[in-house]
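K.L.:
missing the sequence, but the structure's below:
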């Protein structure tokens, strides 16, 4: 059964967002061509598209690797994310059409199903699609590339945010879902100020959980034993 280039692209995007393909991991063009049963020419085109969107890097003489995450990129992520997210949401509130809001609602339905199914990979993916679609609603060629790059790292940095414990999805995950529902209402009302306010609240929910993972409480050390 043949598979389209767009389907292959989406599968690789999803693997990168969910960390099935880890930051910095080499991608073998030949192996991928064999896996998806396509020739190397279309696979090379797909990798170029992924590079253009920020998912991978194509390095001269060293092949293709999944976009890495390093301290500098982490700093830039936390520095610029709220500004770019807020600007995107403001424009989306201005410009959203009924059809686009319907598309966003359909994605939110899938996100809610993932919450109830406790499907972490689906949570990561449909959260990314939700915010990517807000970017499409904003329809700004200057913001779009920055937003897309942010969303890639946000999905990867925030993996633990979506982890499901023995008692089911966390309160933060359910609160994020409620935020999504409110976004739909705000965009339908074209309320720009409410869109910005909710975006910053949504970012803070995510940021707090990400930082608690990146900067955990240190393990206690017995000084006498450590010397």
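P.N.:
It's in. All values derive from a computational prediction rather than experimental measurement. Residues are numbered from 1 along each chain as shown.

K.L.:
can we go C-alpha only for contacts and neighbour counts from here?
P.N.:
OK.

K.L.:
what about the strands in the protein?
P.N.:
Remark: strands assigned in the chain by DSSP state E are 26-27, 56-59, 63-66.

K.L.:
can you redo these as CSV with mean neighbour count and distance to residue 149?
P.N.:
What follows is the strands of the chain, written out as CSV (neighbours: other Cα atoms under 10 Å; distance: least, Cα to Cα, whole Å):
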stretch, mean neighbour count, distance to residue 149
strand 26-27, 17, 19
strand 56-59, 18, 11
strand 63-66, 19, 13
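
K.L.:
show me what the longest helix seen in the chain is packed up against.
P.N.:
Ranked by residue count, the top helix of the chain under DSSP state H comes out as helix 71-95. Applying 3 or more Cα pairs under 8 Å, 6 or more residues apart in numbering; DSSP states H and E, one finds that helix 71-95 contacts helix 120-138, helix 143-157, helix 171-189, helix 192-214.

K.L.:
list the contacts of residue 32.
P.N.:
Residues near residue 32 by Cα atoms under 8 Å, 6 or more residues apart in numbering: residue 43.

K.L.:
now the angle from the longest helix of the chain to helix 143-157?
P.N.:
Per axes from the mean of the first three to the mean of the last three Cα atoms, to 10 degrees, the angle that helix 71-95 makes with helix 143-157 is 130 degrees.

K.L.:
and for residue 198, the neighbour number?
P.N.:
Around residue 198 sit 18 other residues, with neighbours defined as other Cα atoms under 10 Å.

K.L.:
one step back: quick check: which of the helices and strands packed on helix 71-95 is buried the most?
P.N.:
Highest mean neighbour count of the helices and strands packed on helix 71-95: helix 120-138, a mean of 21 (counted as mean count of other Cα atoms under 10 Å).

K.L.:
comparison target, given below:
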């Protein structure tokens, strides 16, 4: 029974972090979590330690656990590293994929499409997470997979913005992302390495600008104008 509750607690906290129900940097109240899932302090600590090992949580001695942050340094590393990891994962996935994995990828894509058609940004982000996780597993690379898994935490949190389009043009980008997934599946299935890498980089570029908006400050609510008398001041 305790093991089932631990698994439920683990899965729920992961989902809440990825969906931003638990915001980046927020404290995790161990007393509240223990009461919510009906587990004692020791198994809860085991859950938090596992989440820390996976990159979801930071644990500081005498300060408890926090949801991993998305500060400027983290985001800088994310945007620098993501295209490198995704491109190399795609290359290895083409070379090492199995047919059952390809079928799993197609199933994940169907769920992703359904979520986008239903205008469900949280589910779209989660199924996109699963889609790229399967491609990571295809790579069979013990060094890249942990990097991908850590990156997907932030990618999934950031992509809540991408899957919540605010205009017809942004909706078109989401549809384009769906089409790119289909093309990526075909390239991986046919082991077309260079095509898969090119598509992966195009897919990254498609959503990069929208994801960057997540960490940009909103514009000021008023239009700033420069008085004529100071327009040419030095």
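P.N.:
Good, I have the coordinates. Owing to the predicted nature of the structure, the values given are computational and were not obtained by experimental measurement.

K.L.:
ok, back up a step: could the strands of the first structure be laid out in JSON lines, adding distance to residue 199 of the first structure?
P.N.:
Formatted as JSON lines, those follow (distance: least, Cα to Cα, whole Å):
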{"stretch": "strand 26-27", "distance to residue 199 of the first structure": "35"}
{"stretch": "strand 56-59", "distance to residue 199 of the first structure": "27"}
{"stretch": "strand 63-66", "distance to residue 199 of the first structure": "28"}
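
K.L.:
coming back round to it: of all the helices and strands packed on helix 71-95 of the first structure, which one is nearest residue 10 of the first structure?
P.N.:
Residue 10 of the first structure lies closest to helix 120-138 among those, at 10.4 Å (Cα to Cα).

K.L.:
average offset between that closest one and the second structure?
P.N.:
When the second structure is superposed, helix 120-138 of the first structure averages 1.0 Å from its matched positions, counting by mean Cα distance after the TM-score superposition for the first structure.

K.L.:
what inclination does that helix have with respect to helix 143-157?
P.N.:
Using the same axes, to 10 degrees, the inter-axis angle of helix 120-138 of the first structure relative to helix 143-157 is 170 degrees.

K.L.:
quick one, helix 120-138 of the first structure and helix 171-189 angle?
P.N.:
Using the same axes, to 10 degrees: helix 120-138 of the first structure against helix 171-189 is 20 degrees.

K.L.:
could you tell me where helix 120-138 of the first structure falls in the second structure?
P.N.:
Under TM-score structural alignment, helix 120-138 of the first structure corresponds to residues 121-139 of the second structure.

K.L.:
which one of the strands of the first structure lies closest to residue 218 of the first structure?
P.N.:
Per Cα to Cα, nearest to residue 218 of the first structure of the strands of the first structure: strand 63-66, 30.2 Å.

K.L.:
give the other helices and strands that that closest one contacts.
P.N.:
Using 3+ Cα pairs under 8 Å, 6+ apart, strand 63-66 of the first structure is in contact with strand 26-27, strand 56-59.

K.L.:
make CSV out of those and add distance to residue 143 of the first structure.
P.N.:
Formatted as CSV, these follow (distance: least, Cα to Cα, whole Å):
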stretch, distance to residue 143 of the first structure
strand 26-27, 28
strand 56-59, 20
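
K.L.:
check the gap between residue 179 of the second structure and residue 90 of the second structure for me.
P.N.:
Residue 179 of the second structure is 17 Å from residue 90 of the second structure, where distance means Cα to Cα, to the nearest Å.

K.L.:
on that earlier part again, buried ones in the longest helix of the first structure?
P.N.:
Of the residues in helix 71-95 of the first structure, 77, 81-82, 84-95 count as buried by neighbour count, 16 or more other Cα atoms under 10 Å.

K.L.:
closest one of those residues to residue 13 of the first structure?
P.N.:
Nearest member of these to residue 13 of the first structure, counting by Cα to Cα, is residue 77, at 19.3 Å.

K.L.:
quick check: the closest one vs residue 167 of the first structure, distance?
P.N.:
Residue 77 of the first structure sits 31 Å away from residue 167 of the first structure when distances are taken as Cα to Cα.
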